[in-house]
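J.: Need coordinates for the below:
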Amino acid sequence: MNVKYYLSSLLVLSMCWSCSNISDSAKGVETSYFPIKEFVEAKIPVIEGKTLRKEININGKNETTTDIPNAEEWLKELDFFLQADINKAVLANAYETERSEKFLIHELKEGEKGKVKKLVIQYLNGEVKQISFNALTENPFYSSKTRGVLVLHSETREIDQYTIENIQEVVFSKPNKLVISATVH
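T.: Have a look, this model is predicted:
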């Protein structure tokens, strides 16, 4: 009797799992890379209502702000990280992946096209500790280089701080440099 129960349970689970794979493939999204968008979106409800202190430096001019963002505002704040998601069907085989106990690294293969050149996830005791990315957008008239680092608190696993550095260069113009350093309390 126990064997029949075990086999029927296994059959039901495998059917459910295969159905979920069908629905994932129907969406056309490959999820073989670290799901940065889903990861960050899942952290937002936890930090909603917390204080955000930001230092913004635009071309050498500093500004400091303090705010308590709602969920929608957090999505805008962390948009650079959401945009760094590489789980798109068109990028399914565009990245080489290295894994170790402390790191998961996705790096764009030579000759492949993608804005995110490198995505690095750092682990501490099996939990995500830090996420960083390097992105580049360029054409003959414009280039934008972006580097982002998102640090999670080692005990609470909540978003603790993040930094965004962006340099934009337009032909016949001086480069614009933006640096955002933020902490969450």
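J.: from here on, contacts and neighbour counts on C-alpha atoms
T.: Will do.
J.: on contacts alone, who are the packing partners of the lengthiest helix in the chain?
T.: Determined from DSSP state H, the single longest helix within the chain is helix 2-27. When contacts are defined as 3 or more Cα pairs under 8 Å, 6 or more residues apart in numbering; DSSP states H and E, helix 2-27 packs onto no helix or strand at all.
J.: ok, the residue nearest the centre of the chain - contacts?
T.: Central residue check for the chain by Cα atoms, centre = their mean: the C-alpha nearest the mean position is that of residue 36, 3.2 Å away. With contact taken as Cα atoms under 8 Å, 6 or more residues apart in numbering, residue 36 is in contact with 81, 82, 84, 85.
J.: SS state for the last one?
T.: Reduced to three states with DSSP: H, G, I helix; E, B strand; the rest coil, the structure at residue 85 is coil.
J.: From what I see, it and residue 37 are in contact.
T.: Yes: Residue 85 is in contact with residue 37 according to Cα atoms under 8 Å; the separation is 5.6 Å.
J.: What ranges does the chain have for its helices?
T.: Listed from the start of the chain, the chain has helices (DSSP H) covering 2-27, 36-47, 71-77, 79-83.
J.: Could you report the separation of residue 113 from residue 84?
T.: Separation of residue 113 from residue 84 (Cα to Cα, to the nearest Å): 14 Å.
J.: Compare these two (neighbour count), which wins?
T.: residue 84 (23 against 13; other Cα atoms under 10 Å).
J.: thinking that one is in contact with residue 116, fair?
T.: Yes: assessed by Cα under 8 Å, residue 84 is found in contact with residue 116 at 6.1 Å.
J.: Alongside the first, I'd like the structure of this one:
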Amino acid sequence: MKKLVYLLPLVLFFACQSPQRPDDFKAPYYDLKGYIDAQIIDLNRTKPLVRKDAIVNEENETLITQKIDWSKELELFVQADINKPAFTQSYFVDTLSTRTISYRLRKGENLPVQYMEVITDAQGKLEKIKATLLDKNYLFESERILTLESKNGRLSAYQIEGFQQLFMGEPKPFKVTAIVQ
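T.: From the prediction side, this is the model:
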């Protein structure tokens, strides 16, 4: 019985340890989250001037500012990252050219990112990413088309376009375009 008292805390300690991703996990897809995280650090440091144009329900608004919470601003792009161990067999990978790779969701998979296209320059630096996200359930449906452009490895523009629709309503289209100077 005395041995059990010493053994129980040890078993509980190891049972509560969370499994870690293996160090040898090779990312199968483009590391969008890594790119966005690096951009957030750079943009928070440099505080560039940004022009944002938003259209929501046919109402236009323009904002020119340097005060942007980049983590919140680019959160949807982080959510579009498909480079997760659980998704390794979820996408078809098509190499369209030496500079363009597309990822298409396999039939039967139920993930928000339906399609992603990554375009790089001759040196392998990101030029453009385009992704289509779809969320649908019995209460609502939304589609978002994300576009991100980069020059010399730095974020230069992004756009989020799509719609949201509640089950008893009309689609509400929106479009946000930002130019980073």
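J.: And the TM-score, once the two are fitted together?
T.: TM-score of the superposed chains, computed with TM-score structural alignment, normalised by the length of the second structure, equals 0.81; 159 aligned residues with a Cα RMSD of 2.1 Å.
J.: that older thread, for residue 74 of the second structure, see how far away the equivalent of the residue nearest to the centre of the first structure over in the second structure is.
T.: The alignment partner of residue 36 of the first structure in the second structure, by TM-score structural alignment, is residue 32. Counting by Cα to Cα, the separation of residue 32 of the second structure from residue 74 of the second structure is 11 Å.
J.: Same question for residue 119 of the second structure.
T.: 19 Å.
J.: Next: residue 147 of the second structure.
T.: If you measure residue 147 of the second structure against residue 74 of the second structure using Cα to Cα, the figure is 11 Å.
J.: One more: residue 140 of the second structure?
T.: Residue 140 of the second structure is 23 Å from residue 74 of the second structure, where distance means Cα to Cα.
J.: out of those two, which sits in the busier spot?
T.: Between residue 140 of the second structure and residue 74, counted using other Cα under 10 Å, the more crowded position is residue 74 (17 against 14).
J.: what's the alignment partner in the first structure of the more buried one in contact with, if anything?
T.: The equivalent of residue 74 of the second structure in the first structure is residue 78 (alignment by TM-score structural alignment). Residue 78 of the first structure makes contacts with residue 40, as judged by Cα under 8 Å, 6+ apart.
J.: distance of residue 78 of the first structure from residue 18 of the first structure?
T.: Summarising the geometry, the distance separating residue 78 of the first structure from residue 18 of the first structure, computed by Cα to Cα, is 33 Å.
J.: go on, residue 144 of the first structure?
T.: Using Cα to Cα, residue 144 of the first structure is found at 41 Å from residue 18 of the first structure.
J.: out of those two, which sits in the busier spot?
T.: Neighbour tally, residue 144 of the first structure and residue 18, criterion other Cα under 10 Å: the higher count belongs to residue 144, 18 against 12.
J.: Nearest residue to that one in space, please, no chain neighbours.
T.: What sits nearest to residue 144 of the first structure in space, not counting adjacent residues and going by Cα to Cα, 6 or more residues apart in numbering, is residue 168, at 4.4 Å.
J.: can you check residue 124 of the second structure too?
T.: residue 99 (7.4 Å).
J.: so the one you found makes contact with residue 125?
T.: No: counting by Cα under 8 Å, residue 125 is not a contact partner of residue 99 of the second structure; they are 9.5 Å apart.
J.: what residue of the first structure takes the place of residue 166 of the second structure?
T.: Looking across to the first structure (by TM-score structural alignment), residue 166 of the second structure lines up with residue 170.
J.: quick one, what contacts the closest residue to its match other than its chain neighbours?
T.: Taking Cα to Cα, 6+ apart, and ignoring the residues beside it in sequence, residue 170 of the first structure has residue 142 as its nearest neighbour in space, at 4.6 Å. Shown in contact with residue 142 of the first structure (Cα under 8 Å, 6+ apart): 168, 169, 170, 171.
J.: Tell me which of those residues fall in strands.
T.: In strands, judged by DSSP state E, the following of the contacts of residue 142 of the first structure are found: 168, 169, 170.
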